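J.: Got a predicted structure here, sequence first:
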Amino acid sequence: MNVRPFTWLAPLALLACSPAQSPVSPPLEGARIGGPFTLVDQDGKRLSDSALAGRYRIMYFGYTFCPDVCPVDVQNLAAGLKLLEQSDPALAKEIVPVFITVDPERDTPAVLKQFVSAFHPRMIGLTGTPEEISKVAKEFAIFYQRGKGTTGGYLMDHSRQAYLMSPEGKPLALLPQDGAPQAIADEIKRWAE
């Protein structure tokens, strides 16, 4: 038997040069992120996760007194959703952007109302007791703690991620909230269809 050396590597080399297959399941499918909650919305009404059932959700945790990061992230998320409203209005209508505060001491419903209305007309702002916020933050794997005081008060240290959740409240993917709005719109469309 006359076999040329390494000819058996040719099929492997072709496979290695092929473009990677995109995953058929969402990257966070099966992750233990999220759970039931009942908090207070920007209108002072109790709102539970069951009120959002049947709709995709963008879940972002932050605080309104954040000097730079949270407003930029929320602005990018809202801009991504607005792009989706232009390209696929039917899908965009099924998505609810939700901002949950990690600073319930200062983020009252009135403060949240002013904050979320500056970004998107359908954005929901949620607050609650410190215990309620702690519970929902744990469910969504969000770290936060009160930082050191400054001359104007205090800052909050917190993790920053934006989750795309399914209509059943299950995690689908992380959204690139610190990227371009088009990347956010593309990622939503990729997993929410």
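T.: Nice, thanks for sending it over.
J.: From now on I want contacts and neighbour counts done on CA atoms only, so please keep to that.
T.: Fine.
J.: in the protein, which spans are strands?
T.: For the chain, applying DSSP state E gives strands covering 38-41, 46-48, 56-62, 95-101, 124-127, 144-150, 153-158, 162-165, 171-175.
J.: helices and strands around the first one, which ones?
T.: Contact partners of strand 38-41 among helices and strands, from 3 or more C-alpha pairs under 8 Å, 6 or more residues apart in numbering; DSSP states H and E: strand 46-48, strand 124-127.
J.: before we move on, the earlier item: make TSV out of the strands of the chain and add distance to Asp73.
T.: Supplementary listing: those in TSV, determined by distance: least, C-alpha to C-alpha, whole Å:
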stretch	distance to Asp73
strand 38-41	20
strand 46-48	23
strand 56-62	9
strand 95-101	11
strand 124-127	15
strand 144-150	17
strand 153-158	13
strand 162-165	9
strand 171-175	10
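J.: any idea which of the ones you listed is most buried?
T.: Comparing the strands of the chain on average neighbours per residue, with mean count of other C-alpha atoms under 10 Å, the densest one is strand 124-127 at a mean of 27.
J.: this is the other structure I want to compare:
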Amino acid sequence: MTRAVRIAVLLLILGLGAVWGAAFLARTPGEGMGATFARLMSNAPAPSAGGVAMPGGVSVGGAFTLVDGDGKTVTEADLRGKLALVFFGYTFCPDVCPTELQAVAQTMDLLGPQADQVRPVFITVDPERDTPAKIKDYVSLFHPAIIGLTGTKEQVTAAARAWRVYYAKVTPPGSSDYLMDHSAFTYLMGRDGSLKSLFRPGVSPEEMAAAIRGQLG
């Protein structure tokens, strides 16, 4: 990594850290940190009921074509009609993925009967290893309602681009295997497919459940 790139990365980290600090101070009552972060990044008014206001012309979510654990094609149309909790990760993930999926599972349990109105979705960023069978077995470890999706490299790239997800293959020094570096936000999508809330890594199930209830009305 060149010196210029290292400086750029450092400035980006410091900038995001400053925004997170501002988000902590600028939270409105009942507003999650993820929603506050998105609001400050977009310089938009505070939304209601956990909503996220995005800059004009910027969208999160959209058209995709993937397959579920049974090899059945799933598109954006299949997520409509219910709220959707969408998280991108991979089954070989050693830390953040199982932690966040456990939080999603606990959120579903906290919702009780209202969980029927929510569709949790796990989309892989590692289609080379995450076959439909592999991803089906993986999500079943966390909650029976979670749908695991995979696809070709091109299909996964398109889905990640729609949600503005960062991911990259990383091979640790001295290792013959690779890891996937990736962003780790959980997206709450509305019944119409629009972004409603953005949850940071480590958010509590209670906070997610409260934001979801705010969207259910």
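T.: All right, it came through fine. Not measured: the values here are computed from a predicted model.
J.: about what we covered before: among the strands of structure 1, which comes closest to Leu28 of structure 1?
T.: Evaluated over the strands of structure 1, closeness to Leu28 of structure 1 peaks at strand 171-175, with 4.9 Å, by C-alpha to C-alpha.
J.: what is the orientation angle of the closest one with strand 56-62?
T.: Between the direction of strand 171-175 of structure 1 and that of strand 56-62, the angle (axes from the mean of the first three to the mean of the last three C-alpha atoms, to 10 degrees) works out to 60 degrees.
J.: helices and strands around the longest helix along structure 1, which ones?
T.: Among all segments of structure 1 classified by DSSP state H, the helix with the greatest residue count is helix 69-87. Other helices and strands packing on helix 69-87 of structure 1, by 3+ C-alpha pairs under 8 Å, 6+ apart, are helix 89-93, helix 181-191.
J.: Can you name the residues in contact with the longest one?
T.: With C-alpha atoms under 8 Å, 6 or more residues apart in numbering as the contact definition, helix 181-191 of structure 1 has outside contacts at 26, 76-77, 79-81, 83-84, 91, 164, 172-173, 175-177.
J.: Narrow those to just the buried residues.
T.: Among those, those classed as buried by neighbour count (16 or more other C-alpha atoms under 10 Å) are 76-77, 79-81, 83-84, 91, 164, 172-173, 175-177.
J.: Among the strands of structure 1, which comes closest to Val69 of structure 1?
T.: Taking C-alpha to C-alpha, strand 56-62 is the member of these nearest to Val69 of structure 1, at 8.8 Å.
J.: Onto which residues of structure 2 does that closest one map?
T.: When structure 2 is aligned by TM-score structural alignment, the counterpart of strand 56-62 of structure 1 is residues 83-89.
J.: Distance from that stretch to the middle of the chain?
T.: A distance of 5 Å separates the C-alpha centroid of stretch 83-89 of structure 2 from that of its chain, computed with C-alpha atoms, centre = their mean, to the nearest Å.
J.: about what we covered before: deepest-packed of the helices and strands packed on helix 69-87 of structure 1, please.
T.: Among the helices and strands packed on helix 69-87 of structure 1, ranked by average contacts under mean count of other C-alpha under 10 Å, first place goes to helix 181-191 (a mean of 19).
J.: Can you say which helix or strand has Arg39 of structure 2 in it?
T.: When elements are defined using DSSP states H and E, Arg39 of structure 2 is found to belong to helix 33-42.
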